[in-house]
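> quick one, structure for this:
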Amino acid sequence: MRIDFHASPEPTLGVEWELALVDKTTRDLDNRAADLFAAARPVLPDPGRVHEELLRNTVEVVTGVCRTTAEAVDDLRGTLGALLPVADDLGLDLYGGGTHPFARWTEQQLTEGHRYAELIDRTRWWGRQMLIWGVHVHVGLPAQERVMPVLSALLTSYPHLQALSASSPIWAGTDTGYASNRALMFQQLPTAGLPFQFQTWSEFESFAEDQLTTGVVDGLGEIRWDVRPAAHLGTLENRVCDGVSRVDDLSALVALMHCLVVDLDQRAAAGERLTVLPPWHVQENKWRAARYGLDAIVVVDERSTERLVTDDLADLLDRLAPTARRLGCVDELASVEDLVARGASYQRQRRVAAAHDGDLVAVVDSVVRELRDGLG
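Okay, here's the model as predicted:
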């Protein structure tokens, strides 16, 4: 089976930001995405920037093809600036966590469409449980033969991205003890979770052919890996991150993902052999980052060396500084340290819950407020 990777001559960016809809009064999830789309369509600068998702409680805001982090964030700001007043009129707020702290999955409604109905028919209980939201970042790559080596090498930074973005500690009214419950929920779906570490594009083609032949998937878009190639776009799509509520957090994470992919690709193009962790270390790092967040101790090389993820992150940011200068995102990449200093979303949510005697409505209030404050 041949899959053509439509290579991108520039390291362009595209961002997809999933947001939940919550009722302004009850703070529970609200299934009125269709009403929001209908009311917003006449006022949006580009209606194509807002997409429906699996459940009616979700909207996805996307950018066009961007060249810098600042351009991508400004694109998202423009769409949300038009969308929020419409949501206000409908009594809705936008919520940027990886999970909702107390919503019941049994009360959520499926978006109409054959693709979604088939997914739920196959996945049943696990599919219906997917009250999760994330951020996906596409980075353009110029050469098909380097896509899989870059993907495999990017997995060494998986726990850094997971820990920084973790925003799903509370599920169904209970603190799970995990920084990112979303990470472990999502991998229950078939074809979701960590990617296989193929060395060549032809290995990926062979895998995809097997998946299609055996009916595991009906199209490449159903391969729901945490990091996956988007051949039709010429990008590597990073789907590691939990939902994000602060615009400055989003900016920092997008810059980090942009720099990581471009740095790895340029090193591979120069003939460097990229560092790749054994799959068992990658899997363990994912669990540790989901469990402990920014306090995770992760495996950083094939010799089983371990470091605190934030210590390793500091060295990573130093290494990426020249790439950030080339990509015009020096300030955004530097702000990753600010994210660590103020605490990731899972930490902030827990602080709010503790300050309000476990009141989870207050947690939703805080996440909603962070998004609004960041949009000015």
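> okay, CA-based contacts and neighbour counts for the rest of this
Fine.
> who does the helix or strand that residue 316 is a member of touch, helix- and strand-wise?
Residue 316 belongs to helix 309-327 when assigned by DSSP states H and E. In terms of contacts (3 or more C-alpha pairs under 8 Å, 6 or more residues apart in numbering; DSSP states H and E), helix 309-327 is packed against helix 158-165, helix 247-269, helix 330-334.
> contact partners of that helix?
Under the criterion C-alpha atoms under 8 Å, 6 or more residues apart in numbering, residues 68, 159-160, 255, 259-260, 262-263, 294-298, 330, 333-334, 337, 340 lie in contact with helix 309-327.
> among those, which ones are buried?
The neighbour-count criterion (16 or more other C-alpha atoms under 10 Å) marks 68, 159-160, 255, 259-260, 262-263, 294, 296-298, 330, 333-334, 337 among the contacts of helix 309-327 as buried.
> I'd like the structure of this one too, to check against the first:
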Amino acid sequence: MQIDFARSERSTIGIEWELAIVDRSTGELASVGDRVLDELRSPDGEPHPTITHELLTNTVELVSGVHRTVAGAVADLEGQVDEVRRVLDRLGEYDLICSGSHPFSQWYDQHLTDKPRYHKLIDRTRWWGRNMMIWGIHVHVGLEDGSLALPVLDGMLAYVPHLQALSASSPFWAGVETGYASNRALMFQQLPTAGLPYPLADWASYERYVDDLVRTGVIEDHSEVRWDIRPSPKWGTIEVRVCDGVSTAGEIAGIAALIQCLVDRMVDEIADGRTPPVMQPWYVRENKWRAARYGMDAEIITDVAGTERLVGDDLLDLVTSLAPTAERLGCAAELASVRLMVEQGASYRRQLDVAHGADGDLRAVVEHLARELRNGVRPGSGGS
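The predicted structure is shown next:
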């Protein structure tokens, strides 16, 4: 099977942001995404070009255009948030939140978006599929040539724990404190083509992999390969999907800048004849689990020799080493904000603090997430 990889301008960036709709009075997920999308149609009835549905009707997905800078992509998303919020304010009883999971809503109360691909997914995956009450951010970075896709993907796997820990925001599941910083990470990988990618030698190997799955009825096309990091041939990008949903535009900007800089630096290394370091798959898998379990307190494996280090310390050094790349790409301020994110703690920690301060009332966590999406994280507070 031939899969053509579109040509993109190097290191251009696009971001997808999945937002949950909640009832203001109860904090429960609200299945009104279809109503919101209908309100956003153009006067001639055409759907909104960049605000779309997702698996469940409690969700809307915002899709930025292609931008040269992180700031441009994030401003694009913020404009779309304002559009959705204006609709919700007219409806009068709903709000927006973003985190890897909802603190307490139940899967059996949610409604599936009426699209054939979603019905097929749920028919195949049943209970696991119905439990996919998860939200994330996806970051696309442009590659000029498809031959770069798999080497960059392999190199990016070393940074799965950094991105997982930094974005971790799903400590609760269906009303239970799970003990995981990112329960979403482990839930999502239950789907047959989700989770970490397989080691593949070259683009032809990737084409054979997709062909195998299509011939055996696992998928219909390559877009149904839902790896944590994957090539996106249609757009000519490497797509990083490992992150939990985050509740502020500032956090999205920091994470996107980190991803953009890492990819760009790897392209430079490949151009210089250097292959980005690739860790053993068992180390990559262990790192993902550690980051999902412990978040910013994870001790991760940093090289093929098995060196271990606190993920936050490694992130701070990473920001320093990527600073020249960030200057060139125009995202120096956004990359520098990762330092503040490390100091303030990821969303899972803020959610746990709010829950414990409210004697376990998880409605307070939903209110906290809604405030953060509106106002950002209050500096130095660890809360909103």
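> before we move on, back to that, out of the helices and strands packed on helix 309-327 of structure 1, nearest to residue 371 of structure 1?
Across these, residue 371 of structure 1 has its closest neighbour in helix 247-269 (6.6 Å, C-alpha to C-alpha).
> mean shift between the closest one and structure 2?
Its aligned residues in structure 2 lie a mean 0.9 Å from helix 247-269 of structure 1 after superposition (mean C-alpha distance after the TM-score superposition for structure 1).
> show me what that helix is packed against.
In this structure, helix 247-269 of structure 1 packs against helix 69-89, strand 135-140, helix 147-154, helix 158-165, helix 309-327, helix 330-334, helix 336-342, helix 360-375, with contacts taken as 3+ C-alpha pairs under 8 Å, 6+ apart.
> looking at those, spot the one closest to residue 50 of structure 1.
Closest to residue 50 of structure 1 of these, according to C-alpha to C-alpha: helix 69-89, at 7.9 Å.
> ok, average deviation of the closest one from structure 2?
Following the fit onto structure 2, the mean deviation recorded for helix 69-89 of structure 1 is 1.0 Å by mean C-alpha distance after the TM-score superposition for structure 1.
> that helix: what's the following helix or strand?
Heading C-terminal from helix 69-89 of structure 1, the first helix or strand you meet, by DSSP H and E, is strand 92-95.
> what's the matching range in structure 2 for that following strand?
Counting by TM-score structural alignment, strand 92-95 of structure 1 pairs with residues 94-97 of structure 2.
> list the contacts for residue 188 of structure 2?
By C-alpha under 8 Å, 6+ apart, the residues touching residue 188 of structure 2 are 132, 134, 194-195.
> ok, now with 7 Å
Shown in contact with residue 188 of structure 2 (C-alpha atoms under 7 Å, 6 or more residues apart in numbering): 132, 194.
> what lines up against it once you look at structure 1?
Alignment note (TM-score structural alignment): residue 188 of structure 2 maps to residue 186 of structure 1.
> mean distance of the strand ranked longest in structure 1 to its aligned residues in structure 2, please.
Longest strand of structure 1, by residue count under DSSP state E: strand 13-23. Once superposed with structure 2, the aligned residues differ from strand 13-23 of structure 1 by a mean of 0.5 Å; criterion: mean C-alpha distance after the TM-score superposition for structure 1.
> could you point out which element follows that strand?
Remark: after strand 13-23 of structure 1, the chain's next helix or strand is helix 33-40, criterion DSSP H and E.
> look up how far residue 115 of structure 1 lies from residue 222 of structure 1.
According to C-alpha to C-alpha, to the nearest Å, residue 222 of structure 1 stands 10 Å off from residue 115 of structure 1.
> which one's more surrounded, the two?
More neighbours surround residue 222 than the other of residue 222 of structure 1 and residue 115, with 15 against 12 (other C-alpha atoms under 10 Å).
> identify the residue of structure 2 aligned to the more buried one.
Per TM-score structural alignment, residue 222 of structure 1 is aligned with residue 224.
> identify the residue spatially nearest to its match, adjacent ones excluded.
The shortest distance from residue 224 of structure 2 to any non-neighbouring residue, by C-alpha to C-alpha, 6 or more residues apart in numbering, is to residue 193 (7.3 Å).
> surely the one you found meets residue 225?
Yes: in this structure, residue 193 of structure 2 is within contact of residue 225 by C-alpha atoms under 7 Å, at 5.3 Å.
> between the two, which has more neighbouring residues?
Remark: of residue 193 of structure 2 and residue 225, residue 225 carries more neighbours, 21 against 17, as counted by other C-alpha under 10 Å.
> pull the contacting residues for the more buried one.
Counting by C-alpha under 7 Å, 6+ apart, residue 225 of structure 2 touches 193-194.
> how near is it to residue 59 of structure 2?
Per C-alpha to C-alpha, residue 225 of structure 2 is found 21 Å from residue 59 of structure 2.
> repeat for residue 109 of structure 2
Taking C-alpha to C-alpha, one finds residue 109 of structure 2 at 14 Å from residue 59 of structure 2.
> aligned partner of residue 341 of structure 2 in structure 1?
With TM-score structural alignment as the criterion, residue 341 of structure 2 matches residue 339.
> contacting residues around that match?
The contact partners of residue 339 of structure 1, taken as C-alpha under 7 Å, 6+ apart, are residue 249.
> distance-wise, check it relative to residue 201 of structure 1.
Distance from residue 339 of structure 1 to residue 201 of structure 1, counting by C-alpha to C-alpha: 36 Å.
> what of residue 64 of structure 1?
In terms of C-alpha to C-alpha, residue 64 of structure 1 sits 27 Å off from residue 201 of structure 1.
> what does residue 77 of structure 1 give?
Using C-alpha to C-alpha, we find residue 77 of structure 1 at a distance of 36 Å from residue 201 of structure 1.
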